[in-house]
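> Compute the structure for the input listed below.
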Amino acid sequence: MMKNTIDTTLSLFLIFGFALILNSCSTPSKEKDTEIQKTVYASDVIPFFDHWNLILGDGANAGIANNFAHPDFFYTAQDTGADSAQHWIVFKAPNAGDTHGTSNNTRTELAQLKKWTPMTDAKMTATVKVMNVSATGDARVAASHAVVIGQIHSADGHENEPLKIFYKKFPGHSKGSVFWHYEINTAGDDNSGRWDYSTAVWGYDFSTVGSDENTYPEEPEDGIALGEELSYEIEVKDGMMNLKFTSAGHETKTFTKNLIESEYTTTADIPEQTQKLFVPIGQDGVERENAYAEEGLFFKLGSYNQTNGKSPEVNRNWCSGAETHGGDIQKQYEDGNYAEVWLKEATIEVSDAAVSNKGYFTKND
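The predicted structure is shown next:
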């Protein structure tokens, strides 16, 4: 009898001890699983979202994007290269969907809340890589296969754009082009004559297009590939805009543009590039003498898709005739008809003299 009692006690002790061992082993695993599944937000990668409003690729205003993600448009992803621990912020925008304001194009883009004048000290830097541009679009249309990855926008007057930084890659090419635009601040009340002047950084500028709908120019020798990192620095001081572009293995490029004194005040000043691209479609305006002086400006950053489904007959520079699947976003994502930009690092600095604003973001482009 005593032996049976001892055997029973010993068995219970062993079972209880084994259960404790199992429990002690399983607890860290659960904690580890919880840690793996924790969402890494964009604001964990770059803690500066108090300065921005976020517009999504379906036209929605997400506001200040702290601890925010959207699976279709705005989230984080880990680097697929050597630094696999690095998280990037993903901005994704289809060729078509509900757009924000009066724009023809979708965007997942940050718009700075505080506005400032060209006489303010203002600076923005960003390190990005473009992961996709639209697979379709009329090659004769300059905006086809392009995305804007950074901007300065005016908040006043015509609300034009003294700076847009583009990436563009034709189908079948391994390398694309980086270029930047200055849009004139059109003289007078009618803004229909506004036009952009494009300057190449690496590869081509905006004016290099295909000879027909599906025929592309030669691949640029000094271009940037999808997934290749590049950095830009925009600094405005005393009315001058200074730009710097860097990328490993490429020549560093710098540019300067006067934002308060125009060089395009008469029709004789309209450059040859504009004569080729914009004048034939009726965009032949001139700029006010003081350009963007005293206007409120603000930075923008993200993926502003320049490819859309509108007919090239409407506008041969901006209407791409690309595939949109009737606005079905998932179908566009499935066959490459979207723009995707990844952001690793960014900074913003604006002097105290800047003009504050109550959550302003552009209603136009």
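> hey, let's count contacts and neighbours off CA atoms from now on
Will do.
> need the contact list for residue 45.
The contact partners of residue 45, taken as C-alpha atoms under 8 Å, 6 or more residues apart in numbering, are 87, 88, 89, 344.
> ditto for residue 170
So residue 170 contacts 139, 145, 176, 216 (C-alpha under 8 Å, 6+ apart).
> which of the residues you listed sit farthest apart?
With C-alpha to C-alpha as the measure, no two of the contacts of residue 170 lie farther apart than 139 and 176, at 13.7 Å.
> how about the lengthiest helix in the chain: buried residues?
If you go by DSSP state H, the chain has its longest helix at helix 2-37. When burial is assessed from 16 or more other C-alpha atoms under 10 Å, helix 2-37 yields no buried residues.
> Quick one: list the elements packing against it.
For helix 2-37, not one helix or strand is in contact under the criterion 3 or more C-alpha pairs under 8 Å, 6 or more residues apart in numbering; DSSP states H and E.
> C-terminal to that helix, what's the next element?
helix 42-45 (DSSP states H and E).
> chain center to that next one: distance?
Chain-centre distance of helix 42-45: 16 Å, with C-alpha atoms, centre = their mean, to the nearest Å.
> For the comparison step, fold the sequence that follows:
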Amino acid sequence: MAQLDPSKAPSENFDLSKWKIVIPMEDTKPERKGKVMEISKAELNEDYQHAPWFYTDKESGAMVFAAPNKAMTTPNSSNARSELHALISDNTSIGPYEPANNFVLASHPDADKFGAIGGKMNATLAVDHVSQSGDHRHNDSFSVVIGQIHAGTNEPLKIFYRKLPDQNYGSVYWNYENNALGDDYHRRLDISHNVFGKAKIRFGEPEPTDGIKLGEKFSYEIQVDGNVMYLEFTKNLESKIPITRSFAIDLAKGHYLGNKYDAGYKNEWFFFKAGAYNQCSTGVVRCKNEGIEAGDYTQVSFYQLDIKH
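Below is the predicted model of the structure:
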């Protein structure tokens, strides 16, 4: 990892030349009144930071993302986020969802019209805080999404960290969303895969001592090569014996684990996301929103973040 300078803005410590960011507050631009704050690639790379939602930690130099339990959100979500969105093209005049800004699988019939076939994202990070309020019967309570591959409609990858407030260890797991389309759209289903600890822990259950504590550094690597998504997660980074978990899934194939509604992602386009996408909201998850001082927020610190196409 590169040496981080606590006196510099995130874009001076990290290569953010291929990213834009969403911040959990209302945009100040007149043309975006009533919409969530979106900072363009150009603005982001002009030493942008906006504490407490996106800034450089003054001790470690980490790039910090934070989001409250309730704030202005993007149109299709009820959850607040401070999150980067990858853009492949250097042409700033085209939109984020244009083909040149996104990647596809090798199986895509028009692959040559997109920005890339496949891609790779690496991150080293620590989750500093998750909401301390919420309904433990909902898996989104006490959790944050720290990395994604987003398709045009559904998400083949969401990486979660979740920790119950009465436990010392949290869990890292990832979800694959079956790509249910058309009349079967309501059949969408998130399929969880345990990495460190386990998903869906409830109050009263043993804590995941094989998990990860708040403030503990770990890493993930996402690589889409051809039609296959390869995932690698590593903890105990400062130990002589790091612990690594690896996964692979053919995203084009469909019917993942026998799910008949999964059309696969062979005809889809994708982009990477990274940051703090707070899954705790004041809706059905019943998270409170009494401010940062009350612990009603999530925060993630990145020490390394790279993408390649």
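> Got a TM-score for the pair?
The TM-score (TM-score structural alignment, normalised by the length of structure 2) is 0.82; 264 aligned residues with a C-alpha RMSD of 1.6 Å.
> Next step: the contacts of residue 170 of structure 1 restricted to strands.
Using DSSP state E, residue 176 are the members of the contacts of residue 170 of structure 1 that sit in strands.
> now structure 2: which of the contacts of residue 170 of structure 1 match?
Here is what carries over to structure 2 from the contacts of residue 170 of structure 1, by both residues aligned by TM-score structural alignment, their matches' C-alpha atoms under 8 Å: 139, 145, 176.
> Looking at those, which is nearest residue 241 of structure 1?
The closest of those, once distances to residue 241 of structure 1 are taken by C-alpha to C-alpha, is residue 176, at 24.8 Å.
> what lines up against that closest one once you look at structure 2?
When structure 2 is aligned by TM-score structural alignment, residue 176 of structure 1 is paired with residue 170.
> for that match, what are its contacts?
The neighbours of residue 170 of structure 2, taking C-alpha under 8 Å, 6+ apart as the test, are 161, 162, 163, 164, 197, 207, 208, 211, 212, 213, 214.
> what about the last one, neighbour count?
If I follow you right, that is residue 214 of structure 2. For residue 214 of structure 2, the neighbour count with other C-alpha atoms under 10 Å is 18.
> counterpart of it in structure 1?
Under TM-score structural alignment, residue 214 of structure 2 pairs with residue 226 in structure 1.
> if I pick its match, what's in contact with it?
Residue 226 of structure 1 neighbours (C-alpha under 8 Å, 6+ apart): 129, 130, 131, 132, 174, 175, 176.
> Try it again at 10 Å.
Taking C-alpha atoms under 10 Å, 6 or more residues apart in numbering, we find residue 226 of structure 1 in contact with 129-133, 167-169, 173-176, 340-341.
> one step back: relative to residue 69 of structure 2, which of the contacts of residue 170 of structure 2 is nearest.
Among the contacts of residue 170 of structure 2, residue 162 lies closest to residue 69 of structure 2 (C-alpha to C-alpha), at 14.5 Å.
> Please name the residues that touch that closest one.
When contacts are counted by C-alpha under 10 Å, 6+ apart, residue 162 of structure 2 touches 127, 129-131, 139-145, 169-173, 197-201, 211-212, 214, 279.
> if I look at it, how far off is residue 191 of structure 2?
16 Å (C-alpha to C-alpha, to the nearest Å).
> ok, now residue 210 of structure 2?
Per C-alpha to C-alpha, residue 210 of structure 2 is found 21 Å from residue 191 of structure 2.
> go on, residue 15 of structure 2?
Distance, residue 15 of structure 2 to residue 191 of structure 2, using C-alpha to C-alpha: 32 Å.
> out of the contacts of residue 170 of structure 2, which one sits closest to residue 286 of structure 2?
residue 164 (14.2 Å).
> What's the local residue count around the alignment partner in structure 1 of residue 201 of structure 2?
For residue 201 of structure 2, the aligned position in structure 1 is residue 209, judged by TM-score structural alignment. Neighbour count for residue 209 of structure 1, taken as other C-alpha under 10 Å: 21.
> do the same with the one 10 residues further on
Residues lying near residue 219 of structure 1 (other C-alpha under 10 Å) number 18.
> next one: residue 107 of structure 1
Neighbour count for residue 107 of structure 1, taken as other C-alpha under 10 Å: 35.
> In structure 2, what sits opposite it in the alignment?
Checking TM-score structural alignment: residue 107 of structure 1 goes with residue 81.
> Residue 307 of structure 2 reaches residue 18, doesn't it?
Yes - contact criterion C-alpha atoms under 10 Å: residue 307 of structure 2 and residue 18 qualify, at 8.2 Å.
> Can you tell me which of the contacts of residue 226 of structure 1 end up in strands?
The strands, defined by DSSP E, take in 129, 130, 131, 132, 167, 168, 175, 176, 340, 341 from those.
> Per the alignment, name the residue of structure 2 opposite the fifth one.
Here residue 167 of structure 1 is matched to residue 161 in structure 2, going by TM-score structural alignment.
> which non-adjacent residue is nearest that match?
Leaving aside its chain neighbours, residue 161 of structure 2 sits nearest to residue 172 (4.6 Å; criterion: C-alpha to C-alpha, 6 or more residues apart in numbering).
> what's the spacing between the strand or helix carrying the one you found and its chain's center?
Residue 172 of structure 2 belongs to strand 169-177 when assigned by DSSP H and E. Distance, stretch centre to chain centre, for strand 169-177 of structure 2: 11 Å (C-alpha atoms, centre = their mean).
> in that strand, what counts as buried?
By neighbour count on 16+ other C-alpha under 10 Å, the buried set for strand 169-177 of structure 2 is 169, 170, 171, 172, 173, 174, 175, 176, 177.
> Widest-spaced pair of those residues?
Farthest pair in the buried residues of strand 169-177 of structure 2 (C-alpha to C-alpha) is 169 and 177. Separation: 25.7 Å.
> For the stretch 201-350 of structure 1, just list every one of the helices.
Secondary structure of the stretch 201-350 of structure 1 (DSSP state H, counting those that start in this stretch): helices located at 272-277, 329-334.
> how far is the last one from where the chain is centred?
With C-alpha atoms, centre = their mean as the basis, the distance from the averaged C-alpha position of helix 329-334 of structure 1 to the chain average is 19 Å.
> counterpart of residue 306 of structure 2 in structure 1?
Matched across to structure 1, residue 306 of structure 2 falls on residue 347, judged by TM-score structural alignment.
> in structure 2, what residues pair with stretch 292-304 of structure 1?
Mapping stretch 292-304 of structure 1 onto structure 2 (TM-score structural alignment) gives residues 265-277.
> Alright, that wraps it up for me.
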